[in-house]
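In: Here's a sequence, model it:
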Amino acid sequence: MDSPLGRQLHIEPVSQTAAPHVMAVPAEVRSEASRQMSIYAPLAGRIVSLGVSPGQFVHRGDILAQLASGDMAQALSDDAKARAALQLAQEQWRRAQSVFQIGGEASKDVESAHANVLQAQAEAQRTHDRLASLAPTNGTAHGSLLSLTAPDDGFVVTVGTSAGQNVTDTTVAIMTLVDLDEVWAVGGVPEDSATQVGPGMPAEASFFATGDRRFAGKVLTVAPVLSSDTRRMEVRMVVPNADNLLRPGMFGTLLIAVPQPPQVMVPQSALLMNNDSTTVFVETSAGVFERRTVTIGYDEAALLRVRSGLNAGERVVVQGAVLLNDD
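Out: Just a heads-up that it's a prediction; the model follows:
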């Protein structure tokens, strides 16, 4: 179109593109449930020393607290008595067998000694099992003093006891730890978009506290129900966090790449507002243009999806259309 007007128009053919729609939803950093560690006292006693405080980083095996327990002392005493009784019963049985072999002991005495050994073995096993059940799974015992240790590296989140305090309820955690080497980015998808998101979709998280840094991954899980408070569906993405930069409670944005069928896309500069409708100019032949009403879908940065009104291959005025609008 060789005219002053034509030289100001830029015309391009449109094509169908199968690019995903990038859905942006609010997100929050949360710790993984499997990486949260509750520390319990294995039995009642008194906290002798407490070696940590909230916010402190601990390594696997570090002593968190020491507990003096009368129950442990009693269990140790019972076990020692049972082992001594078993040793004595075994010696008496051997002696009875030796005397019986030379004819100086009745068989019933040997059988009685053997029965005593069996009883002593059962009692020794009982006290041994009892002692093993009292020993902490994440610690060591030295006499009646138990040392509770960290089961893994992590941060101390809460401490619910202090030195000198008695522990009477062993079902209440005395402290909690959390391993932040891997965290969740949890996004809230609006109710009207909930059916569009699924596990495995590419995603990218960013957080206000980390500036321009981006964390790429995939949607791991999608909640089966919506939150009754927010009317949003939670989606989770795993984020490696070896440097512990991300902390639970940080807020940001989760971008989810939602697959879309092939659709025509046009630059925003091609669109014109005509009363309540959105239009573009289509070149029907050289120098001849037709105003066409289009239905717009998702906004993808500089491009917009066209749901109806345009076909792939049609030539659209992408710059200077406003000049035709005034013509």
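
In: going forward, measure contacts and count neighbours with C-alpha atoms only.
Out: Noted.

In: ok, and the closest non-adjacent residue to Pro224?
Out: Leaving aside its chain neighbours, Pro224 sits nearest to Met233 (7.9 Å; criterion: CA to CA, 6 or more residues apart in numbering).

In: so who does the one you found touch?
Out: By CA atoms under 8 Å, 6 or more residues apart in numbering, Met233 lies in contact with 187-191, 194, 222-227.

In: Give me the contact list for stretch 21-28.
Out: So stretch 21-28 is contacted by 185-190, 205, 248-260, 298, 300 (CA under 8 Å, 6+ apart).

In: Can you give the distance from that stretch to the centre of its chain?
Out: Distance of stretch 21-28 from its chain centroid, counting by CA atoms, centre = their mean, to the nearest Å, is 18 Å.

In: Show me which residues of the longest helix along the chain are buried.
Out: The longest helix of the chain (DSSP state H) is helix 70-101. Residues 72-73, 75-76, 78-79, 82-83, 85-86, 89-90, 92-93, 96-97, 100 are the ones in helix 70-101 that count as buried (16 or more other CA atoms under 10 Å).

In: And stretch 148-157, by the same measure?
Out: 148-157.

In: chain center to the top strand by length along the chain, what's the gap?
Out: The strand that spans the most residues within the chain, counting by DSSP state E, is strand 288-300. Centroid separation for strand 288-300 versus its chain: 44 Å, with CA atoms, centre = their mean.

In: Please provide the structure for the following sequence as well, for comparison with the first:
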Amino acid sequence: MRVLSASALRTALLAFGLWAGAPTLAVAHEGHDHGNEAQAPAAATAPRSTSSTDALELVAIVRSGRLAVFLDRVGTNEPVTDAVVRAETPDGSLTASPMPDGSYAVDAHWSLHPGEHEVLFTVTAAGSTDMFPVTLTVREAPPPKSEAGVSAWASGLAAAHDFQRHLKEADPLPLAIGSTGFLLGIAVTLLMKGRRYLPATALVALIVALAFAPRAFAGEGHGHGSAPGSQTTLMAAPAPAGQDLARRQPDGSIFVPKPTQRVLAVRTVVTSSDIMRRTVELPGRIVPDPSASGVVQSSVGGRLSPPESGIFPRLGTRVRKGEVLAYVTPPVQAVDASDMRQRQGELDQQIAVTERRVERYRKLAPGGAVSQVQLEDAQAELKGLLDRRAALDTIRQQPEALKAPVDGVIAEATAVAGQMASPGVQVFQIVDPTRLWIEALSFDALTGGQHATARLADGRMLRLAYMGAGLADRSQAVPMHFAVEGAPSELRTGQFVTVLAATDAQQKGLALPRMSVVRGGNGQSIVYEHTAPERFEPREVRVEPLDAGQVLVVSGLAAGKRIVTQGAELLNQVR
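Out: The predicted structure follows:
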């Protein structure tokens, strides 16, 4: 009988251990909750209404007892900030006040009461007056939700569910808890056999206390319901009044509130069909205008030295035509130096003889022994010898001055003090940054004089003027030259661009700015149509290049649609 009691006691202790560990497991794993949770309310928008005419569209939004009015142009979605807006409200006639964000505000205490409210807006802008009737529907606030506590039976089922799940996942924690319960049962059995009833009773009481203790604790972020018989009211957090968030609708369209459109600076254009010339994209690079640029080279080899200022011109330095940029001192070889010294000696000897003859003739000329003609001939001979002697000294000492051939900016400079410059090697390159060309390579025969534009890597556009095309192929392509009209100062020679040149072929389509076309999730080109004041719908299109700033929509879009031209990339990120 004692053995049966001990076995029963061990079984009971094991059950207690498992039951005590099950609630702990229920609160231990992450992201699991067995109580009733208050469901988060769906995002709500503030009460709003719209009205439009052929030129303007108006959106009225109620927020906390005030009425915000947004007035935009229909074609471009540009805000109208200089209008006079009057509102006929249930409280009487009021004049809207302009706000810093470009909207207009009207006190609307009547909007605090649920129901439908009729408001008539009279807008005066640019000398014309329009009327915009709207109906604002203010709904009643939803009642707070309350839920009863979870029964002990549901809590027990949840604990059993967690215990089974941990066993299936081979979690060692249930085995550890079972082993602990088994060891505690053996300990109680040994104490009972030794007739130590008091320690055994204390151990059983401790086990029971530990079994019920986990009920009082729950991990952070986990709930297990309320105790039986208790009534707990869970209040769902109310949605913020007037919450306006841009979001994508289930049908793929995008709801963008007017305040968000102002922040994103969304602009639109009404499409129109036209016949456009086809364009081709040509690779090109920026080159200097040959008439406004030049290179500085040495005609004779020699050693470079800086000009009188002592500093070589740096990159980006503006120079004037004829300005000395550097000096080249030609080297004198040993043989040449010997010949020059010999020649100088001969000239010095001839000069000495001629000087004595001139001096003698000068003394004899007054007495008539020597004619004046002989004296003048001797003096001329002496002057010629002196000039030849001075020229030899100049050849040995005077360096060659390297001067700027044109006005411009130093684009390349390789001058270093003491460097030996070879004849015909470029030392400086001078470029006029306001006169640049683009050299493009065309693989098709294009008619000269066609309209062309260029697109930089950052998307900026350059207007080009056709200058000419070569007759000789270069890498199986024909070089074409275009002059950049109004070249920006940050352009650099050698910079790569994409030239878009028009051809004689024509095609019908819709012209849109390049920034209007974005890539969808499937890689398809899409544009966003402004179908309602706060609604945009994506449209898949097929486009072809038109010029550096525009594309030609050849399919997927009809004329007369309002298409987003600015902010399309931001709209494409709304989820």
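
In: ok, back up a step: which residue in the second structure aligns with the residue nearest to Pro224 of the first structure?
Out: Aligned counterpart of Met233 of the first structure in the second structure: Val478 (TM-score structural alignment).

In: what about its match, distance to Asp289 of the second structure?
Out: Distance, Val478 of the second structure to Asp289 of the second structure, using CA to CA, to the nearest Å: 19 Å.

In: and what of Ala502 of the second structure?
Out: Counting by CA to CA, the gap from Ala502 of the second structure to Asp289 of the second structure is 23 Å.

In: same check, this time on Ser7 of the second structure
Out: Using CA to CA, Ser7 of the second structure is found at 105 Å from Asp289 of the second structure.

In: Which one of these two is surrounded by more residues?
Out: Neighbours were counted for Ser7 of the second structure and for Asp289 using other CA atoms under 10 Å; Asp289 has more, 20 against 15.

In: re the thing from before, just the contacts of Met233 of the first structure: which are in strands?
Out: 187-190, 222.

In: Could you check how many residues crowd around Val564 of the second structure?
Out: The number of residues near Val564 of the second structure, taken as other CA under 10 Å, comes to 26.

In: To clarify, my last question referred to Val123 of the second structure.
Out: If you count neighbours by other CA under 10 Å, Val123 of the second structure ends up with 18.

In: next one: the one 10 residues further on
Out: By other CA under 10 Å, the residues close to Pro133 of the second structure number 16.

In: thought it was touching Val123?
Out: No: using CA atoms under 8 Å, Pro133 of the second structure is not in contact with Val123; the gap is 11.0 Å.

In: Give the equivalent position in the first structure for Val319 of the second structure.
Out: Taking TM-score structural alignment, the alignment pairs Val319 of the second structure with His59 from the first structure.

In: In the stretch 101-250 of the first structure, what residue spans correspond to strands?
Out: For the stretch 101-250 of the first structure, the strands defined by DSSP state E, counting those that start in this stretch cover 139-142, 145-149, 154-159, 166-167, 175-178, 182-190, 202-207, 215-222, 232-240.

In: Closest one to Met201 of the first structure out of the contacts of Met233 of the first structure, please.
Out: Nearest to Met201 of the first structure among these, counting by CA to CA, is Val222 at 10.7 Å.

In: got a list of what whichever residue in the second structure pairs up with Gln36 of the first structure touches?
Out: Using TM-score structural alignment, the partner of Gln36 of the first structure in the second structure is Gly294. Applying CA under 8 Å, 6+ apart to Gly294 of the second structure gives the contacts 404-406, 429-431.

In: Leu500 of the second structure too?
Out: By CA under 8 Å, 6+ apart, the residues touching Leu500 of the second structure are 279-282, 452-455, 545-548.

In: ok, the residues you listed in the first structure, which still hold?
Out: Here the contacts of Leu500 of the second structure are checked against the first structure with both residues aligned by TM-score structural alignment, their matches' CA atoms under 8 Å, and the contacts held in both are 279-282, 452-454.

In: coming back round to it: skipping its backbone neighbours, what lies nearest the match of Val319 of the second structure in space?
Out: Of all residues not flanking His59 of the first structure in the chain, Asp153 sits nearest, at 4.2 Å (CA to CA, 6+ apart).

In: go on, Arg320 of the second structure?
Out: With CA to CA, 6+ apart as the criterion, Arg320 of the second structure has its nearest non-adjacent residue at 4.5 Å, and that residue is Asp407.

In: The longest strand of the first structure: which residues count as buried?
Out: Using 16+ other CA under 10 Å as the test for burial, strand 288-300 of the first structure gives 289, 291, 293-294, 296, 300.

In: now whichever helix or strand comes after that strand: how far from the chain's centre is it?
Out: Per DSSP states H and E, the first helix or strand lying C-terminal to strand 288-300 of the first structure is strand 303-308. Mean C-alpha position of strand 303-308 of the first structure versus that of the full chain (CA atoms, centre = their mean) differs by 37 Å.
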